[in-house]
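Engineer: pasting the sequence and the predicted model now:
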Amino acid sequence: MATVILVRHGRTTANAAGTLAGRLPGVLLDDAGTAQAQRTAERLAVLPLVAAVTSPLERCRQTAKAIVAAQPKGLRLASDRGLSECDYGEWQGRPLKELVKEKLWSTVQTQPSAVTFPGGEAMTAMQARAVAAVRRRDALVEAEHGPGAVWVAVSHGDLVKSILADALGMHLDLFQRLHVDPASVSIVRYTPSRPYVLATNTHSGDLGWLAPPKKTGTRRRRSDDAVVGGGAGPSAPSH
């Protein structure tokens, strides 16, 4: 049962300008986004991350590199096209204030499962590839590093929302109810019985409780079952 930390890239020049960047090259973090990425990296530095995977787009790579640089024991960064931004087609690069006037905009808000962006990607296809990429990588992480391993995936707002929706058992048409801010941290643990969403859209707070327990002579297996009544919560990590 590995745990994935889903991080959206920090704020970009396009975010600040109100432009839908999509897959345009050269969209970089602005000063605020760079600071956001650094704060997130510091939050994650308390965890012994075993893998870091990023969308190939520059803004995600910048965010991911900050996270990797803050890891005390070092970490190799991998890229996965499955985590790349949605292909918004003809919408890419246009101001949001113009896109709001498009007829398709209301469908994006209320029935995203019916949306295929003109000249671009269907939102169902976006979700399918993102979920497949994360679940595939999570299985590899657990197979290599064992239960309790924690890794990070750096991606984009709609991608993270679609992954969270899948983990929550939500239809894609409800995923606009989720909010994912720049450089925010969301957490999912996949198990054989079900995924568990441990956090969404967090900006601060200690993450040390996610660290796997130190190995002892007896190996305790974390149960896949949901605790009736909510349980006692995670124990404070021992340092």
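Structural biologist: Yep, that arrived.
Engineer: alpha carbons only for contacts and neighbour counts from here, please
Structural biologist: Will do.
Engineer: what does the longest strand along the chain rub up against?
Structural biologist: Longest among the strand segments of the chain by residue count, using DSSP state E, is strand 195-202. Strand 195-202 has contacts (CA atoms under 8 Å, 6 or more residues apart in numbering) with 164, 167-168, 179-181, 184-190.
Engineer: compare these and tell me which is most surrounded.
Structural biologist: residue 164 (27 neighbours; other CA atoms under 10 Å).
Engineer: okay, the angle between the helix or strand containing that residue and strand 195-202?
Structural biologist: Using DSSP states H and E, residue 164 maps to helix 157-168. In terms of direction (axes from the mean of the first three to the mean of the last three CA atoms, to 10 degrees), helix 157-168 departs from strand 195-202 by 140 degrees.
Engineer: now helix 157-168, how far from the centre of its chain.
Structural biologist: Distance, stretch centre to chain centre, for helix 157-168: 8 Å (CA atoms, centre = their mean, to the nearest Å).
Engineer: now the very next helix or strand once past that helix, how far from the chain's geometric center?
Structural biologist: Counting by DSSP H and E, the next helix or strand C-terminal to helix 157-168 is strand 185-190. Put simply, strand 185-190 sits 8 Å off its chain's centre (CA atoms, centre = their mean).
Engineer: take this one as well and set it beside the first:
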Amino acid sequence: MTTVILLRHGRTTANTAGVLAGWTPGVQLDEAGQAQVQAVAQRLAGVPLAAVVSSPLERCRQTAGAVVADRDLELQTDDRLGEARYGDWTGRPIKELAKEPLWKVVQQHPSAAVFPGPEGEGLAQTQARAVAAVREWNVKLGPDAVWLACSHGDVIKAVLADAFGMHLDAFQRIVVDPASISVVTYTDTRPFVARVNDTGGDVAALIPPKKKRGRRRPSSDAVVGGGAGSGAA
């Protein structure tokens, strides 16, 4: 089973200004965001990571950089984990965008939402590329890997919706806060969503158990009745 930790970047100046940053260059973490990413890097310090892969945008590279700072890992980037391409909406205040007819589509029927302008893409495209990226990295890193993908709110929500087996039209029900982690384990037949929007929980359960000779490969079956939890002996 391959486990991916989906880490949203820390709070940015655009977040506090109420502006849709998109792919705008130069958007940095603010002071609170810098503190958030140091805290999450400390939380994850004991989790062995096979790779740390980031959106190419600065706010994600700053966030992921804190995670790899004391590790013998090279930060890698993947454009497919980049923010949704909001086209002509990029850089505009959220309060203005909320008055646009497309806003209701984004909220109520996001699978049909295509952002305006030559650089705009559909949210369905965003989901397809992000899910493809996660699954390709899973194959590349192998079935026993735990790795981290640093991305953006809408992108992580889209990946989680796919993992939940939810239609994209329901993805606005998912909340992904700055510097939160969400965790998905992928098996041969299905993903299991272990955490969503975790901003302070213990992460010991993410550390893979030591391999034992003759140990059976984990099953893809769900536990009937819910099981005893990851802390069970």
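Structural biologist: Yep, that arrived. All figures in this text were calculated on a predicted structure; none of them were measured in a lab.
Engineer: quick one: TM-score?
Structural biologist: TM-score for the superposed chains, counting by TM-score structural alignment, normalised by the length of the second structure: 0.96, backed by 231 aligned residues with a CA RMSD of 1.2 Å.
Engineer: ok, back up a step: the second structure: matching residues for the helix holding residue 164 of the first structure?
Structural biologist: Here helix 157-168 of the first structure aligns to the second structure at residues 153-164, judged by TM-score structural alignment.
Engineer: what's the mean deviation for the matching stretch versus the first structure?
Structural biologist: Per the superposition on the first structure, stretch 153-164 of the second structure and its aligned residues are separated by 0.2 Å on average (mean CA distance after the TM-score superposition for the first structure).
Engineer: buried set for that stretch?
Structural biologist: Under the neighbour-count criterion of 16 or more other CA atoms under 10 Å, stretch 153-164 of the second structure has 153, 154, 155, 156, 157, 158, 159, 160, 161, 162, 163 buried.
Engineer: check stretch 12-20 of the first structure too.
Structural biologist: Buried residues in stretch 12-20 of the first structure, counted by 16+ other CA under 10 Å: 12, 13, 14, 15, 19, 20.
Engineer: give the closest residue to the first one in space, chain neighbours not counted.
Structural biologist: With CA to CA, 6 or more residues apart in numbering as the criterion, residue 12 of the first structure has its nearest non-adjacent residue at 4.1 Å, and that residue is residue 29.
Engineer: residues contacting the one you found?
Structural biologist: Going by CA under 8 Å, 6+ apart, residue 29 of the first structure touches 10, 11, 12, 13, 59, 62.
Engineer: residue contacts, the closest residue to the second one other than its chain neighbours?
Structural biologist: What it means is residue 11 of the first structure. Nearest non-adjacent residue to residue 11 of the first structure, counting by CA to CA, 6+ apart: residue 33, 4.0 Å away. Counting by CA under 8 Å, 6+ apart, residue 33 of the first structure makes contact with 9, 10, 11, 12, 182, 183.
Engineer: most neighbours out of these, which is it?
Structural biologist: So for the contacts of residue 33 of the first structure (other CA under 10 Å), the most neighbours sit at residue 9, 32 neighbours.
Engineer: can you tell me what that residue aligns to in the second structure?
Structural biologist: Residue 9 of the first structure maps onto residue 9 in the second structure, with residues paired by TM-score structural alignment.
Engineer: what residues of the longest helix along the second structure count as buried?
Structural biologist: Longest helix of the second structure, by residue count under DSSP state H: helix 123-141. Going by neighbour count (16+ other CA under 10 Å), the buried part of helix 123-141 of the second structure is 123, 124, 126, 127, 128, 129, 130, 131, 133, 134, 137, 138.
Engineer: and stretch 208-220 of the second structure, by the same measure?
Structural biologist: Under 16+ other CA under 10 Å, stretch 208-220 of the second structure has no buried positions.
Engineer: okay but residue 152 of the second structure is in contact with residue 85, surely?
Structural biologist: No: with contact defined as CA atoms under 8 Å, residue 152 of the second structure does not count as touching residue 85 (11.5 Å).
Engineer: which of the two has more neighbours?
Structural biologist: Taking other CA under 10 Å, residue 152 of the second structure and residue 85 do not tie; residue 152 has more neighbours (28 against 23).
Engineer: all helices of the first structure, in order?
Structural biologist: Per DSSP H, the first structure carries helices over the ranges 13-17, 31-44, 58-69, 96-99, 103-110, 123-145, 157-168.
Engineer: out of these, nearest to residue 1 of the first structure?
Structural biologist: Across these, residue 1 of the first structure has its closest neighbour in helix 123-145 (6.4 Å, CA to CA).
Engineer: which other residues reach the closest one?
Structural biologist: With CA under 8 Å, 6+ apart, helix 123-145 of the first structure has contacts from 1-4, 50-51, 80, 82-83, 86, 112-117, 148-149, 151, 153, 159, 162-163, 166, 172, 190.
Engineer: and if we set it to 7 Å?
Structural biologist: Residues outside helix 123-145 of the first structure that contact it (CA atoms under 7 Å, 6 or more residues apart in numbering): 1-2, 82-83, 86, 112-113, 115-116, 149, 159, 162-163.
Engineer: what is the neighbour count of residue 117 of the first structure?
Structural biologist: With other CA under 10 Å as criterion, residue 117 of the first structure counts 18.
Engineer: in the second structure, what residue corresponds to it?
Structural biologist: Aligned counterpart of residue 117 of the first structure in the second structure: residue 115 (TM-score structural alignment).
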